[in-house]
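Enquirer: Sequence first, predicted coordinates after that:
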Amino acid sequence: MSTPENENTPTDADVSEDAPQEAPPEEQLDTSTTEPEDMSQQLRSENADLQDRLLRTQAELENFRRRTQKEAIDAIKYQALPIIRDFLPGVDNLNRAIDAAEQTGDTQTLIDGIKMVAQQFKDALKAHSAELIDPLGDAFDPNLHEALSQVPSADHDPMTVLQVVEPGYRIHDRVIRPAKVIVTSAPPAE
């Protein structure tokens, strides 16, 4: 009884020592030369594809860097644009108030126009999160106030803001300009 493995295996009688067992020449060509050549060609193709993708990715990254850098420069360059747009109507109205006062000679019109413009400027500052620091009557805080002078007072505690010479402003928790104030000091001892 023969097994399938033994059916294709040559026996001693089938193989002679004079005739070496070799595949026909066409089969040798197919197995020995074309497979490595195909594999080599496939590897070259994959390599070229990967190099192409690498170059494209590097180019995209460089374009992204340039675009991001340009956007950052533009953001810094034009960061004041919204604020300027908000202040221009106030400047225009101030000029109109001056023109109207010159034509009519009425100072009350000028005063009313200036008050209107001042309110526009305050509204524009508030729209950009700028808060007024007006510490009249508060205790002196060196983080928010700049003391210009001290005045002796028996009516107030020492280091109380007695007068605001110039109001301060802050955005959120950062002081833009401290309020310039006059503070009290202890009265002189008698």
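Expert: Ah, there it is. Numbers count the residues shown, from 1 in each chain.

Enquirer: Only C-alpha atoms from now on, for both contacts and neighbour counts.
Expert: OK.

Enquirer: residue ranges of the strands in the protein, please?
Expert: Per DSSP state E, the chain carries strands over the ranges 130-133, 145-152, 161-166, 168-171, 174-177, 179-185.

Enquirer: Just say which of these is most tucked in.
Expert: Burial of the strands of the chain is given as mean neighbour count (mean count of other Cα atoms under 10 Å); strand 179-185 ranks first at a mean of 24.

Enquirer: adding another structure so you can compare the two:
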Amino acid sequence: MDRIQPQSAELRRLLDERTADLQRVKAEYDNYRKQVRRDRMAVREVATENVLRALLPVLDAVEGARRQEALSPGLQAVADVLETQLGSLGLKVFGAEGEPFDPLCHEAVTHVVATEAEGLTCTEILSPGYRVGDRLLRPARVTVTGPPPAGGVVLGGRTEAGHGGEGLQAPPGPAALRRGS
């Protein structure tokens, strides 16, 4: 009987080791499954964004046709289905006249100076912006009205802007260019 006791203890130790190994492998497998699920969702989101970004010119063409004239019933039906389906994929349109200018989601194309204005406001939407969830697909291209840019050069009440609102700052003068700034 004395011999059975040490064997039993040894078996218990081996069983505990194998149980710990099994629990560790199970935890690693669970973590792996969760990572694969996250990766698949990320790939799906990127693929959805790429498809939606590729269809933005189609939405622009439909909007351009609407501006020209009323759409025919057939084209209106196609436009409605397209917009509904893209909305079901999470596409959101933004950019409205009167919104405060936000350089993170608006691209200022033109700046109209209004000395009485307290802040920059989007006064004309040249093309809407689009996002999926919190990810920006395309900024809204806008005309901005507001106070003159700090140290800016204003000609005829309008300041031409570059991409992403860069034109809201004055371009460097000749002295700055010579310095290499």
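Expert: Ah, there it is. A quick note: this is a predicted structure, and the numbers were derived from the prediction, not measured.

Enquirer: returning to what we had before: can I get the strands of structure 1 in JSON lines with distance to Arg53 of structure 1?
Expert: Below are the strands of structure 1 laid out as JSON lines (distance: least, Cα to Cα, whole Å):
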{"stretch": "strand 130-133", "distance to Arg53 of structure 1": "50"}
{"stretch": "strand 145-152", "distance to Arg53 of structure 1": "60"}
{"stretch": "strand 161-166", "distance to Arg53 of structure 1": "63"}
{"stretch": "strand 168-171", "distance to Arg53 of structure 1": "48"}
{"stretch": "strand 174-177", "distance to Arg53 of structure 1": "48"}
{"stretch": "strand 179-185", "distance to Arg53 of structure 1": "60"}
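
Enquirer: Please pull up the equivalent of Glu46 of structure 1 in structure 2.
Expert: Alignment note (TM-score structural alignment): Glu46 of structure 1 maps to Arg12 of structure 2.

Enquirer: From Gln23 of structure 2, how far off is that match?
Expert: Counting by Cα to Cα, to the nearest Å, the separation of Arg12 of structure 2 from Gln23 of structure 2 is 16 Å.

Enquirer: Show me the residue at the heart of structure 1, geometrically.
Expert: The centroid of structure 1 falls nearest to Ala72 when counting by Cα atoms, centre = their mean (7.3 Å).

Enquirer: Would you mind measuring from whichever residue in structure 2 pairs up with that residue to Glu83 of structure 2?
Expert: Counting by TM-score structural alignment, Ala72 of structure 1 lines up with Arg38 in structure 2. Here Arg38 of structure 2 is placed at a distance of 28 Å from Glu83 of structure 2 (Cα to Cα).

Enquirer: on that earlier part again, for burial, what's the neighbour tally of the match of Glu46 of structure 1?
Expert: Using other Cα atoms under 10 Å, Arg12 of structure 2 has 12 neighbouring residues.

Enquirer: Same question for Thr121 of structure 2.
Expert: Look at Thr121 of structure 2: counted by other Cα under 10 Å, it has 22 neighbours.

Enquirer: Without its sequence neighbours, what residue ends up closest to it?
Expert: What sits nearest to Thr121 of structure 2 in space, not counting adjacent residues and going by Cα to Cα, 6 or more residues apart in numbering, is Pro100, at 4.5 Å.
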